[in-house]
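Visitor: With the sequence up front, the predicted model follows.
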Amino acid sequence: MKDKVVLITGGTSGIGRATALAFGQAGAHVAVTGRDEARLRDIAEELTWLGVRHVVIRADVGVEADSRRAVEETVAAFGRLDILINNAGISMRALFRDADLDVIQRLMQTNFFGTVYTTKFALPHITQAKGSIVGISSIAGYRGLPGRTGYSASKFAMHGFLEALRTELLPQQVHVLLACPGFTASNIRNTALAADGSQQGESPRDEQKMMSSEEVAQHLIDAVRQRRRDLVLTGQGKLTVFLNKWLPGLADKLVLNHFRKEEPDFKL
């Protein structure tokens, strides 16, 4: 990864932050986007302390003009762009019958269109470099999850988009990776949107059982090095994908029972 230029959207916390630090420690030049100025300053200080060449950009990927500017500022700073990590995203935790429709729209705007916008503007540079486009997705992109209808829809959309794009870019030798971490000890769950669009706060899940953001980042950087197509993490995640493909009826029942146990406040 030495001297590669990587742009990470939503890189100020959780998996994004861990990924920025991991790429930086591997020798890459790092551009990070985020909406929170204080968190941007924090990640900038961490990268400076590590001696990583970097730029931080305040941008909302759900805004087309911000996504264009993020790519332009990255290329202006480093002269090229080799790797795009589409990480910015928001989650939800609400049954569809209770959820406001604007919550679904917000999820699609950030998780799906944020990926579309940034990838569109980065594409000429990535193509020139024969580089990598990465989508940080979820098991919810393989298997719809109760209480996360909008989130699942946004990740299914990301999967379809990046799978089609991968095929289009085969002649140009551009690498496209879909990475699905599974449940991770990350603040995306704590900032998930409730039915009315407010942040849920503390997650009901036990973080002791989850893979850390730092572990996810190391798996991710290895997958980019190896130019893998797909990355599904955790035994639970791999089992869910397998069962949903080969025994979908059983998967329905197991997923329902799992969420009834782990999130009993939902009346499923």
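Guide: Perfect, thanks for sending it. Since the structure is predicted, the reported quantities are computational estimates derived from the model, not experimental observations.
Visitor: Going by C-alpha atoms from here, please, whenever you check contacts or count neighbours.
Guide: Noted.
Visitor: Okay, helices next: where are they in the protein?
Guide: Using DSSP state H, the helices of the chain run over residues 14-25, 37-49, 64-78, 101-107, 114-129, 149-168, 187-190, 213-225, 235-246, 248-262.
Visitor: got the ones you listed as JSON lines, with mean neighbour count and distance to Arg58 columns?
Guide: Listed next are those as JSON lines, based on neighbours: other Cα atoms under 10 Å; distance: least, Cα to Cα, whole Å:
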{"stretch": "helix 14-25", "mean neighbour count": "24", "distance to Arg58": "14"}
{"stretch": "helix 37-49", "mean neighbour count": "16", "distance to Arg58": "7"}
{"stretch": "helix 64-78", "mean neighbour count": "19", "distance to Arg58": "8"}
{"stretch": "helix 101-107", "mean neighbour count": "18", "distance to Arg58": "19"}
{"stretch": "helix 114-129", "mean neighbour count": "20", "distance to Arg58": "14"}
{"stretch": "helix 149-168", "mean neighbour count": "20", "distance to Arg58": "23"}
{"stretch": "helix 187-190", "mean neighbour count": "19", "distance to Arg58": "19"}
{"stretch": "helix 213-225", "mean neighbour count": "18", "distance to Arg58": "22"}
{"stretch": "helix 235-246", "mean neighbour count": "15", "distance to Arg58": "33"}
{"stretch": "helix 248-262", "mean neighbour count": "14", "distance to Arg58": "36"}
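Visitor: Take this one as well and set it beside the first:
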Amino acid sequence: MKVQLKPLDQQVVVVTGASSGIGMATALAAAGAGARVVLAARSERALDALASRIRQQGGQACFAVADVGRREDVERIARTALDNYGRVDTWINNAGVSIFGRLDAVADEDSRRLFDTNFWGVVHGSLVALPLLRQQGGALINVGSEASEEAIPLQGMYAASKHAVKGFTDALRVELQEDGAPVSITLIQPTAVNTPFPEHAGNAMPQAPKLPTPMIDPHTVASAILDAATDPARDVKVGAMATVNTLVSKLMPSMADMMGRVQMGRQQRGEPNRDRRGTLYEAGETGRIFGRGDDNAADSKEARMSNTRPA
């Protein structure tokens, strides 16, 4: 069945990971388009500031402090939406974190924590949202990555979690189609985005992490997300490199491996690592949409060698 979605100015929109980056850009854009927005993240201070900003601009917003890795916290997000606005029309599972470093250097507990946020956060959000969305129809939007379909050396656990998000999202979509449920299921797959994502990441490398260039504007991703909130879509790749990289990975895997080895030298800054855990376990600096981009990029040859083990 064809799923009919409301215009944004008639919607109640939930955004997880709303305290920075893509989530913050999406929340501001949704509120600017007239949606009533339910903000969720771990930082009460950042959420309060963002909700106040939206209200000062004439929008409507409320928030729930939540760790999406905990089902009970996600249920609190839903209760906040119902208590304030009576329903949910679009639920956006955006919260995510990464760990930079070779897989044999990453602690098991850190990898499990990453999966709690990136995978189980999507599972909890999806399964809590669905009963609400089934009532009057709506959109469930899961933010994956180009890493949902390709490998990223030095972000192996992040890529694994995003592969899991795609598998879960695709299976859920088919089950809802079989039910005839009035819910669209979308997977958003951006390329590298200039947000504080690297600064928030865990890091097992000797240097501070960064994303490889080119990076796209987080507002571009926010626009794609909100398009899916009004016009049903299955998979949305955002940024030309997301399409290129996933195609190369599927059609020319040996070339993709070679490109991955090159990328190993393009994910570090020319400065020492300062925080091994990042925001894996606690909310860190938030309230910013943009990150540092390619600032102070390390020499790619030296960076690659520093993350290579002797044979």
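Guide: Looks like it arrived, so ask away. Because the structure is a prediction, the values reported are computed rather than measured.
Visitor: Where in structure 1 does stretch 246-255 of structure 2 align, residue-wise?
Guide: Per TM-score structural alignment, the counterpart of stretch 246-255 of structure 2 in structure 1 is residues 241-250.
Visitor: Please apply the same query to stretch 74-89 of structure 2.
Guide: When structure 1 is aligned by TM-score structural alignment, the counterpart of stretch 74-89 of structure 2 is residues 67-82.
Visitor: can you check stretch 131-151 of structure 2 too?
Guide: Under TM-score structural alignment, stretch 131-151 of structure 2 corresponds to residues 124-144 of structure 1.
Visitor: got a list of contacts for that stretch?
Guide: Residues from elsewhere that reach stretch 124-144 of structure 1, judged by Cα atoms under 8 Å, 6 or more residues apart in numbering: 80-87, 115, 119, 151-159, 162, 172-182, 224, 227, 232, 237, 240-241, 244.
Visitor: so how many other residues sit close to Ser186 of structure 1?
Guide: 19 (other Cα atoms under 10 Å).
Visitor: try Gly10 of structure 1
Guide: Neighbour count of Gly10 of structure 1, defined by other Cα under 10 Å: 27.
Visitor: Can you tell me the closest non-neighbouring residue to the alignment partner in structure 2 of it?
Guide: With the correspondence set by TM-score structural alignment, Gly10 of structure 1 lines up against Gly17 in structure 2. Ranked by Cα to Cα, 6 or more residues apart in numbering and with sequence neighbours excluded, the top spatial neighbour of Gly17 of structure 2 is Ala95, at 3.9 Å.
Visitor: In contact with the one you found, which residues are there?
Guide: Residues counted as contacts of Ala95 of structure 2 (Cα under 8 Å, 6+ apart) are 16-18, 23, 41, 68, 117-118, 121.
Visitor: Just put the residues you listed in a markdown table and tack on distance to Asp48 of structure 2.
Guide: Output for those, formatted as a markdown table (distance: Cα to Cα, whole Å):
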| residue | distance to Asp48 of structure 2 |
| --- | --- |
| Thr16 | 14 |
| Gly17 | 14 |
| Ala18 | 11 |
| Gly23 | 15 |
| Ala41 | 11 |
| Val68 | 18 |
| Thr117 | 22 |
| Asn118 | 24 |
| Gly121 | 22 |
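Visitor: re earlier: with distance to Asp3 of structure 1 as extra columns, can I get the helices of structure 1 in JSON lines?
Guide: Rendered in JSON lines, the data for the helices of structure 1 read as follows (distance: least, Cα to Cα, whole Å):
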{"stretch": "helix 14-25", "distance to Asp3 of structure 1": "9"}
{"stretch": "helix 37-49", "distance to Asp3 of structure 1": "15"}
{"stretch": "helix 64-78", "distance to Asp3 of structure 1": "10"}
{"stretch": "helix 101-107", "distance to Asp3 of structure 1": "34"}
{"stretch": "helix 114-129", "distance to Asp3 of structure 1": "13"}
{"stretch": "helix 149-168", "distance to Asp3 of structure 1": "24"}
{"stretch": "helix 187-190", "distance to Asp3 of structure 1": "30"}
{"stretch": "helix 213-225", "distance to Asp3 of structure 1": "14"}
{"stretch": "helix 235-246", "distance to Asp3 of structure 1": "33"}
{"stretch": "helix 248-262", "distance to Asp3 of structure 1": "43"}
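Visitor: For Asp196 of structure 1, which of those is the nearest?
Guide: For those, the distance to Asp196 of structure 1 is smallest for helix 101-107, at 7.2 Å, taking Cα to Cα.
Visitor: With structure 2 overlaid, how far apart is the closest one on average?
Guide: Once fitted to structure 2, helix 101-107 of structure 1 is off its aligned match by 0.7 Å on average (mean Cα distance after the TM-score superposition for structure 1).
Visitor: From the rest of the structure, what touches that helix?
Guide: Surrounding helix 101-107 of structure 1, the residues in contact under the criterion Cα under 8 Å, 6+ apart are 89-92, 150-151, 154, 193, 195-197.
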